[in-house]
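Trainee: One predicted model, sequence on top.
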Amino acid sequence: MQVGELESRSLAEQAADKIEQMIIENQWNPGDKLPNEMDMVEKLGVGRGTIREAVKILESRNVVEIRRGKGTFVCNDIGKIGDPLGFRFASDKKKLAEDLSDFRAMLEPQIAKIAAQKATDKDIEDLQRLCDEVESMICNGENYSERDIELHTKIASITGNSIVEQIIPLIAQGVSIYVDLTNHELAGTAALTHQKVVDAIRSHDAIAAYEAMKAHMKENRENLELLKKK
């Protein structure tokens, strides 16, 4: 790479950082459209080529998305990459499922405990709906993974903790890999343990919510152990 190319790349990185700062300072939300290319040239005092390169950098960071013919927009899941820890490349999916199950067991009971303390009537209504949908899908032999993820994600979001919200993708990965690995055949009493968690949150019983989620995590882990015997 020539010196000129290095300088150009450095300038593009700086422009990308400045655009990120604009998004933060202007409190632009997911789906908001960024100023057009010429406005960016004027605001940042750089050339069009540098702006285009900066936008590509931000696209790779999942900060913006380019919609052909429409412009550049703030990403829905801004800054979040679909598989940040590269789980899809793990060769031993069973070991990965076990590790994720153990990780969830460390966190989700406490998350449920906090959710029981903070849940609103609307939160509880949403949880019950998701719980009912998961139960119905299990009974019908359908793939319930997506709804299961929504249920656990909702519980985590109720905490209102920004760090917890950042690890929700790990919880989702754990649910998804578990369900896929067990081929939906080991749902066991998931519907019952889900309901116990929701009931405890509805009662704002933090200890009961903790214990119900702990039991749910224990059941999942035991189901994974059953896979070793097959």
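Mentor: Nice, thanks for sending it over. Numbering: from 1, shown residues only.

Trainee: only C-alpha atoms for contact and neighbour calcs from this point on.
Mentor: Will do.

Trainee: The residue positioned nearest the centre of the chain: which element?
Mentor: In the chain, the centroid-proximal residue (Cα atoms, centre = their mean) is P169; its distance is 2.9 Å. If you go by DSSP states H and E, P169 is part of helix 162-181.

Trainee: So what touches that helix?
Mentor: Helix 162-181 has contacts (Cα atoms under 8 Å, 6 or more residues apart in numbering) with 93-94, 97, 100-101, 104, 144-146, 148-149, 152-153, 156-157, 220, 224.

Trainee: next up, a second structure to put side by side with the first:
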Amino acid sequence: MSKSLVNITINKILNMIKEQKLKPNDKLPTVDELASAFSVGRSTIREALKVLSAQNIIVIKQGAGTFVSEKEGISRDPLGLEYISDDINVIFDMVTLRLIFEPEMASMAAQFATRKDIQDIKYYCEEVEQLIEQGEDYHKADAGFHIAIAKASGNGVIHKITQVIHSSIKKNIFMTDNILCKDTVIFHRRITNCIENGDINGARYAMINHLDAQRQFLIENYKYQLNRRKI
């Protein structure tokens, strides 16, 4: 099988996704349909789909078909943080980075959010709250909440950056578990209400308070860990 033919087919599939404006979770044509459309063999299509799946551009579900990925091409560890051993500093730096732009992102969402955007934000806000109440893992829903706000900002680059950041947070987010769960619910409600009401400054400061609470916890946790290392 020619690598160049596979690469050409990959580009054709990508162009098809763009031209047809397919969204995350939209279904792609079948292997047979793609092979016919691009005048290549089924094995070439399968190889091209395998590459796109590895790049998180599509998701192949056995028995269901091929779909546009929600991750939109973001790799599993896009910032290369997986093998950094200094967990505390990584988390602290991540929260500090988020403090730089997420408050403004929230204020933009309060200004530009559509009805659908607000519905999505409220959905994730409620899902996070329910999962916390049930004592279940809420990190995927929490990421969904912040990514929905990024989308509501109307800035495509902010949306993409937020996806990258939150795909990297999972590595060590467990360190803030339990201690900040109740605060998370309160802050998320405030942020959601401000965005829904078009309160630009309120959304900005609600996000600052939310992330600063995490940052302050990490400062205290960092001191605690340092003290333990000295013993």
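Mentor: Received, thanks. These numbers come from a predicted model, not from an experiment.

Trainee: quick revisit: in the helix holding P169 of structure 1, which of the residues would be classed as buried?
Mentor: 164, 168-179, 181 (16 or more other Cα atoms under 10 Å).

Trainee: returning to what we had before: can you find the partner of the residue nearest to the centre of structure 1 in structure 2?
Mentor: In structure 2, the residue matched to P169 of structure 1 (TM-score structural alignment) is Q163.

Trainee: What is the equivalent residue in structure 1 for D77 of structure 2?
Mentor: By TM-score structural alignment, D77 of structure 2 lines up with D83.

Trainee: Give the helix, strand or coil label for that match.
Mentor: Here D83 of structure 1 is coil, with the state taken from DSSP: H, G, I helix; E, B strand; the rest coil.

Trainee: how deep is it tucked in, by neighbour count?
Mentor: 12 (other Cα atoms under 10 Å).

Trainee: what's the helix ranked longest in structure 1 packed up against?
Mentor: If you go by DSSP state H, structure 1 has its longest helix at helix 93-118. Judged by 3 or more Cα pairs under 8 Å, 6 or more residues apart in numbering; DSSP states H and E, the packing partners of helix 93-118 of structure 1 are helix 145-158, helix 162-181, helix 190-202, helix 206-228.

Trainee: matching residues in structure 2 for the last one?
Mentor: On structure 2, the counterpart of helix 206-228 of structure 1 by TM-score structural alignment is residues 200-222.

Trainee: That stretch vs structure 1, average distance?
Mentor: Stretch 200-222 of structure 2, aligned to structure 1 and superposed, deviates on average by 1.3 Å (mean Cα distance after the TM-score superposition for structure 1).

Trainee: Tell me which residues are up against that stretch.
Mentor: Contacts for stretch 200-222 of structure 2 (Cα under 8 Å, 6+ apart): 88, 91-92, 95-96, 98-99, 102-111, 176, 180, 183-184, 187-188, 190-192, 194-195.

Trainee: now the residues you listed: which count as buried?
Mentor: 88, 91-92, 95, 98-99, 102-111, 184, 187-188, 190-192, 194-195.

Trainee: just to revisit the earlier point, wait, which of the helices and strands packed on helix 93-118 of structure 1 is closest to N36 of structure 1?
Mentor: helix 162-181 (30.3 Å; Cα to Cα).

Trainee: how far does the closest one sit from the chain's center?
Mentor: Relative to the centre of its chain, helix 162-181 of structure 1 is centred 7 Å away, using Cα atoms, centre = their mean, to the nearest Å.

Trainee: Let me know the angle separating that helix from helix 145-158.
Mentor: Interaxial angle of helix 162-181 of structure 1 relative to helix 145-158 (axes from the mean of the first three to the mean of the last three Cα atoms, to 10 degrees): 160 degrees.

Trainee: Just the angle for helix 162-181 of structure 1 relative to helix 93-118, thanks.
Mentor: 140 degrees.

Trainee: so how much does the longest helix of structure 1 differ from structure 2 once superposed?
Mentor: Looks like 0.9 Å for helix 93-118 of structure 1 (mean Cα distance after the TM-score superposition for structure 1).

Trainee: in structure 2, what residues pair with that helix?
Mentor: Using TM-score structural alignment, helix 93-118 of structure 1 pairs with 87-112 in structure 2.

Trainee: follow-up on the earlier one: separation between the residue nearest to the centre of structure 1 and G188 of structure 1?
Mentor: Distance of P169 of structure 1 to G188 of structure 1, given as Cα to Cα, to the nearest Å: 24 Å.

Trainee: can you check L227 of structure 1 too?
Mentor: 13 Å.

Trainee: Also G174 of structure 1?
Mentor: For G174 of structure 1, the distance to G188 of structure 1 - Cα to Cα - is 17 Å.

Trainee: same deal with G49 of structure 1?
Mentor: Distance from G49 of structure 1 to G188 of structure 1, counting by Cα to Cα: 57 Å.

Trainee: tally of neighbours for the aligned residue in structure 1 for P29 of structure 2?
Mentor: Applying TM-score structural alignment, one finds that P29 of structure 2 aligns to L34 in structure 1. If you count neighbours by other Cα under 10 Å, L34 of structure 1 ends up with 17.

Trainee: I'd say L34 of structure 1 and T72 touch.
Mentor: Yes - using Cα atoms under 8 Å, L34 of structure 1 is in contact with T72, at 5.6 Å.

Trainee: In structure 2, what residue corresponds to T193 of structure 1?
Mentor: Under TM-score structural alignment, T193 of structure 1 pairs with F187 in structure 2.
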